[in-house]
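Chemist: what follows is a predicted structure for the sequence shown.
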Amino acid sequence: MSKKYKMSTAQKRIYLVDRIQGSNITYNVPILLESSGSIDVQRLRGAVQKLVERHELLRTNFIESGSHLLQVVEESIDIPVEVRVVKKEDVKRASLDFIRPFSLSEGPLMRVLVLNMLDEGTVLLFDLHHIICDGGSIPVLFEDLSVLYGGGELPKLTVEYKHYMRWQESLDLRKQELYWHNEFVDGIPALDLFTDYPRPQQKSFQGAGYSVQAGLSLKEEVRKFCLKTRTTEFSVLLSVFLLLLSKYSGQEEILVGTPVSGRNHPDAANMLGMFVNTLVIRGQLKEDMNFFQLVEIIRAKSLNALDNQAYPFEELVERLNLPRDPSRNPLFDVMFVLQNNEKSELTLDESHYQMLDVENQVSKFDLTLSIDDTEEGYNLAWEFSTDLFRADTIERMAAHYQTLLANALAQPETKLMDLEMVSAHEKNIILEDFNATSIDYPVHRTVIDLFEEQVKQTPNAIAVDFEGKTLTYKQLNDRANYVGALLREQGVQPETIVGIVSARSLEMVIGLYGILKAGGAYLPIDPELPLDRVHFMLADCRTNVILAGPESDKLIKELPDFNVLYIQEHANELATNLSPVTAPHNLAYVIFTSGSTGKPKGVLIKSIYKKETNK
């Protein structure tokens, strides 16, 4: 007979994410172990079944009943142990095939697979759902399975996850709630990293991983710094991660999540369940701050967060009443994890099973940096969303992290803005190789001369592509000829500056070339610019004629004293090129500075690429 209990707050979050996503492996916890020995499959099946009888969560499924989210504990359930014979080179493929979606409402939420490699050993795979276990549950499972496989008996559990939930609900967390509320009372900044791909409207949680080793010498430098400053490796490594994110995003305020075990009660130490809680560290970085100061701030933030770690992250999100954005995670999009070489081992009789890494197919966040403290140094594992980043971008970011860490440790009194993340080799590539752009240029020809020559060579090739609409070189040339002829009728000639008000569009490109063909110079004007700035620019350039493109109507209505030609209304073509009237020394366009230090200044660009500043 089944028994029903409320879900914990962490279980509710996982359940709701699973329901929104549908069929997914986002919260699968795959475990891959290898041994050179063989395994007695019948004994393993018996041990797994006794493990299921011992732990309620292995017999649990999750349902909705009206407005309630419930976990249902079945009296008994069978978990089959699959067996396959494979070649060693096929283990990876078989492992990935084994990881597949669970049905939370049906169960079981654990699977077991044995891969027999004949004379080359055995691979044992477990796949569990995160809603019933966390990283701290793995050693519990391994220890119990080892005893049961060996024919031993275990005492009946008197305390299980449901009891922990009741204890957690009895805690008075009002002070902790106030602390977290105060942390976010001034707003919640979203991290806007530069991404390789546009952020999708809905997170897919598809991801990949990249790992790199930081050597023992760098680890020793971190520990020396910690001794000198009486701080922790966590604070130092997190500070560098925050600094890296700040340099990549240009933001001074960054939120990063970090997990804690959540096993705050002594009885939870050897219990199966989803205990992990998430703390949010608010990094506030100022350019004139040095690394010593940053580490001290992050150390204090981390200690305060740990003092208030019992308050569930899910309740914090609910209390803050955040607007739901399916493209992002609530509160933060980047995670930082520091582990202390916590890989578990499984022993079955005389066979020792070592945990292997499982190829990452999922990323719960935009980016997660997990640092594993090993005997060889630090293993840096980067988990990233493949919806946002390419693998080579993450590899470069990983290299920047190590360079920044080394420089911060060597120059802790240097201002954060002056700490470099680019290696000497990469700097040389940027400054020397990328700038090796010297070529012979036809200085006696104008941009229009070169454009019309390209039109003759490839008239039917695509010249412009914008939002699915295209123009060939011939179409662009003929449309620009017509606009240019109209502008000449308005008196445009060399050194005449013509304003062009337009959003990005095919018409904008037609207008630019039309102005140049007429002999004039173009002045680009964003339709969203403040009116007083537009008036200043037009007056400074002595402009009388304006070309208007898409999204220009609102601004054009405020400019009644100018001669305006609408590009869309003059969509005709003129196949004959206009007679040339400009020379390379004539003005091509004018661009204005931001004016952040005073009045905007117009920069005059000529076809021979000499710059002059309009005083």
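Modeler: Cool, got the structure.
Chemist: all contacts plus neighbour counts: C-alpha atoms, from now on.
Modeler: OK.
Chemist: and residue 70, how far from residue 3?
Modeler: 10 Å (CA to CA, to the nearest Å).
Chemist: who has more neighbours out of those two?
Modeler: Taking other CA atoms under 10 Å, residue 70 and residue 3 do not tie; residue 70 has more neighbours (20 against 11).
Chemist: burial measure for the nearest residue to that one once chain neighbours are set aside, as a count.
Modeler: The spatially closest residue to residue 70, leaving aside those adjacent along the chain, is residue 6, at 4.6 Å (CA to CA, 6 or more residues apart in numbering). By other CA under 10 Å, the residues close to residue 6 number 17.
Chemist: surely residue 6 touches residue 73?
Modeler: No. If you go by CA atoms under 8 Å, residue 6 and residue 73 don't touch, sitting 11.1 Å apart.
Chemist: what packs against the lengthiest helix in the chain?
Modeler: Taking DSSP state H as the criterion, the chain has its longest helix at helix 391-410. In this structure, helix 391-410 makes packing contacts with strand 207-214, helix 216-229, helix 233-249, strand 377-385, judged by 3 or more CA pairs under 8 Å, 6 or more residues apart in numbering; DSSP states H and E.
Chemist: and here is the other one:
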Amino acid sequence: MGGAGNDLAGRLERLTTAQRALLKRRLGQRASPGPYRPSATQFGIWLFEQLNPGTSTYHNPAAVRLSGPVDEDLLRAALQRVQDRHEPLRSRYPADEDGVPRAFVEPPDALRLPWRVEDVSALPDPEQEAARIVAREAVTPFRLDRGPVWRCLLVRTGPEERVLVTTLHHIVSDGGSLGVLLAELGALYPALAAGERPCPADPPQGYFALAAKDTVPPGALEHWLTILDGAPDRIDLSALAEWPGRGEPPSPPAPDGGSAPTGPARGAAVDRRWAGRELTLQVPDGTATALEDLCARHGSSLFTGLVAASAATLYRTSGQDDLVLTTPVDRRGHEGRALIGCFVNTVVLRLRVGPDDRLDTLLARAAGVVADALAHSGLPFSRLVSALPRRGGGRSPFGNVAVVHNNAPMDAVSLGGLRLSHHPLPPVEVKHDLALSWNRRRDGLTGRIEYAARFPDAAVEHLGAHLRHTVETLAAAPATRVADLPGLSEVAR
């Protein structure tokens, strides 16, 4: 016994600092912690899944094209280390004896990375087959009670061409999580390729401990009930649904204006009740920079400018002067900036628009609305919805139009010597009648309109053209009155 003990002590003394840190972390994580109580947002997502089994509405897929020589084993090892670092990627959500979900977290060495490789490089049309596989991957259901709650797929389309697809369930991720995942992958893969054994520092605390600190401020519900007193719960989009040319095929857009509407790819199983389509818009960098400068002069953000432009377009579309929009807010804060998890909460933006409003006046009004919403974003959206009167049905319980400003983390990520680019994902299921999403990239603003399939493509093309025109007008001529913007049918597609 003494000899064995001395040998073990000697081996421990010879460990490097990184190896000691890894051993300490593994010993501390040997037992599965929990169970934890899911956050209010997680509970709402879990409940939706129980009521709609097999849905992909709350899937959070991302597809990245990798060009160059890829070491697939190292890529898999890097993703395994990402999973080891983040509790939510190792969690599952069974219900207890009372039917209430609880989160259980598996220790890192007990859960292998959900990883799959498909090789279509020898097929006659590898890109078409890859699109079919990626579309199917994005909608394949998860079992939240069993896990895993995320998965990775690598599709080989050529000798040095691959598509990496990571599909995370929204119960363990949000928009900011993709940036964390890509940043860690960008650090781990080159280090492994260089022969290093990276041991990144663990976050100061886990996701569930941090999420438990996010309490509701006193008076938050009363504040929101006051803000929304008498507000409509939806924006009237009948002008889109009843578009006169609903039977005509969509016309091709201008070369620099975006892309034609797209729907689910062949092979993607989509719930027809919530089937969605997508239209992309492009705003050049010069216009995006001018809009950023205008917003900065008004003490607001680019997002506020996009809210103002969206409100003006929606007013011209619906004639409704009292608009209720929703937007997701990232509440991870400083402590959670390096964590993957579901930190998002939905807030409501109530904005009044009149025909004589100048666009810069609308921008100033939107700045106040956005600032107030962010300052009172601690109330879970589900609690607000429960306290509001029930008024009709619909896909979203309150607010059928969302405005979203995403970051574009891929622009800043390097993966060794590989070239990274976005690989398109077809829309599958939508949460809103309309979702207006924007990404600021190096070459400008990329807009994406996700819309319910009941709206004709031609109508949404006109809506997209109007929105792009309004963004450009706000940036170049902010004194323009809302009434002087063209009507929806007057804008060239």
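Modeler: That came through, no problem. It should be emphasised that the depicted structure is a prediction, and the values quoted were computed from it without experimental measurement.
Chemist: just give me the mean distance for the longest helix of structure 1 relative to structure 2.
Modeler: With mean CA distance after the TM-score superposition for structure 1, helix 391-410 of structure 1 departs from structure 2 by a mean of 2.5 Å once superposed.
Chemist: give me the contacts around that helix.
Modeler: 196, 210, 212, 214, 218, 221-222, 225, 237, 240-241, 244, 291, 380, 382, 384, 414, 419-423 (CA atoms under 8 Å, 6 or more residues apart in numbering).
Chemist: past it, which element shows up next along the chain?
Modeler: Counting by DSSP states H and E, the next helix or strand C-terminal to helix 391-410 of structure 1 is helix 424-428.
Chemist: can you confirm residue 365 of structure 1 is in a helix?
Modeler: No. Counting by DSSP: H, G, I helix; E, B strand; the rest coil, residue 365 of structure 1 falls outside a helix, being coil.
Chemist: what about it, how many neighbours?
Modeler: Neighbours of residue 365 of structure 1 using other CA under 10 Å come to 20.
Chemist: that one -> structure 2?
Modeler: Under the alignment defined by TM-score structural alignment, residue 365 of structure 1 is paired with residue 432 of structure 2.
Chemist: contact partners for that match?
Modeler: Contacts of residue 432 of structure 2 by CA under 8 Å, 6+ apart are 395-396, 399-402, 451-452.
Chemist: once aligned to structure 1, how far is the helix or strand encompassing residue 368 of structure 2 on average?
Modeler: Element membership for residue 368 of structure 2, per DSSP H and E: helix 359-375. Helix 359-375 of structure 2, aligned to structure 1 and superposed, deviates on average by 1.7 Å (mean CA distance after the TM-score superposition for structure 1).
Chemist: again with stretch 305-313 of structure 2
Modeler: Averaged out, stretch 305-313 of structure 2 is 1.6 Å away (mean CA distance after the TM-score superposition for structure 1).
Chemist: quick revisit: could you check the longest helix of structure 1 and say which residues are buried?
Modeler: Going by neighbour count (16 or more other CA atoms under 10 Å), the buried part of helix 391-410 of structure 1 is 394-395, 397-409.
Chemist: ok, back up a step: against residue 399 of structure 2, how distant is the match of residue 365 of structure 1?
Modeler: 8 Å.
Chemist: circling back: what does the residue nearest to residue 70 of structure 1 correspond to in structure 2?
Modeler: By TM-score structural alignment, residue 6 of structure 1 lines up with residue 37.
Chemist: quick one, what contacts the residue minimising distance to the centre of structure 2?
Modeler: Taking CA atoms, centre = their mean, the centroid of structure 2 lies closest to residue 175, which sits 3.6 Å from it. Neighbouring residues of residue 175 of structure 2 by CA under 8 Å, 6+ apart: residue 406.
Chemist: still on that earlier bit, which among the contacts of helix 391-410 of structure 1 count as buried?
Modeler: Neighbour counting with 16+ other CA under 10 Å marks 210, 214, 218, 222, 225, 237, 240-241, 244, 291, 380, 382, 384, 414, 419-422 as buried within the contacts of helix 391-410 of structure 1.
Chemist: to residue 516 of structure 1, which of the helices and strands packed on helix 391-410 of structure 1 lies closest?
Modeler: With distances scored as CA to CA, the stretch of these nearest to residue 516 of structure 1 is helix 233-249 (37.4 Å).
Chemist: in structure 2, which residue range corresponds to that closest one?
Modeler: Helix 233-249 of structure 1 covers residues 302-318 of structure 2 once aligned (TM-score structural alignment).
Chemist: please list the outside residues in contact with that stretch.
Modeler: Residues contacting stretch 302-318 of structure 2 (CA under 8 Å, 6+ apart): 235-240, 291-292, 295-296, 320-321, 323, 351, 353, 359, 362-363, 366-367, 370, 403-405, 436, 463, 466-467, 470-471, 474, 482-483, 485, 487-488.
Chemist: with stretch 43-60 of structure 1 instead?
Modeler: 71-81, 107-110, 132, 141, 144-145, 148-149, 156-157, 160-161, 272-273.
Chemist: list the ones among the residues you listed that fall in helices.
Modeler: Counting by DSSP H, the contacts of stretch 43-60 of structure 1 contribute 141, 144-145, 148-149, 161 to helices.
Chemist: next, give me the two most distant ones among these.
Modeler: 149 and 161 (23.9 Å).
Chemist: would you confirm that residue 168 of structure 2 contacts residue 149?
Modeler: Yes. Contact criterion CA under 8 Å: residue 168 of structure 2 and residue 149 qualify, at 6.3 Å.
Chemist: any idea how far residue 71 of structure 1 is from the residue nearest to residue 70 of structure 1?
Modeler: 6 Å.
Chemist: so residue 440 of structure 2 makes contact with residue 410?
Modeler: No. Here residue 440 of structure 2 does not reach residue 410: they are 11.2 Å apart, not a contact under CA under 8 Å.
Chemist: of those two, who's got more company?
Modeler: residue 440 (20 against 17).
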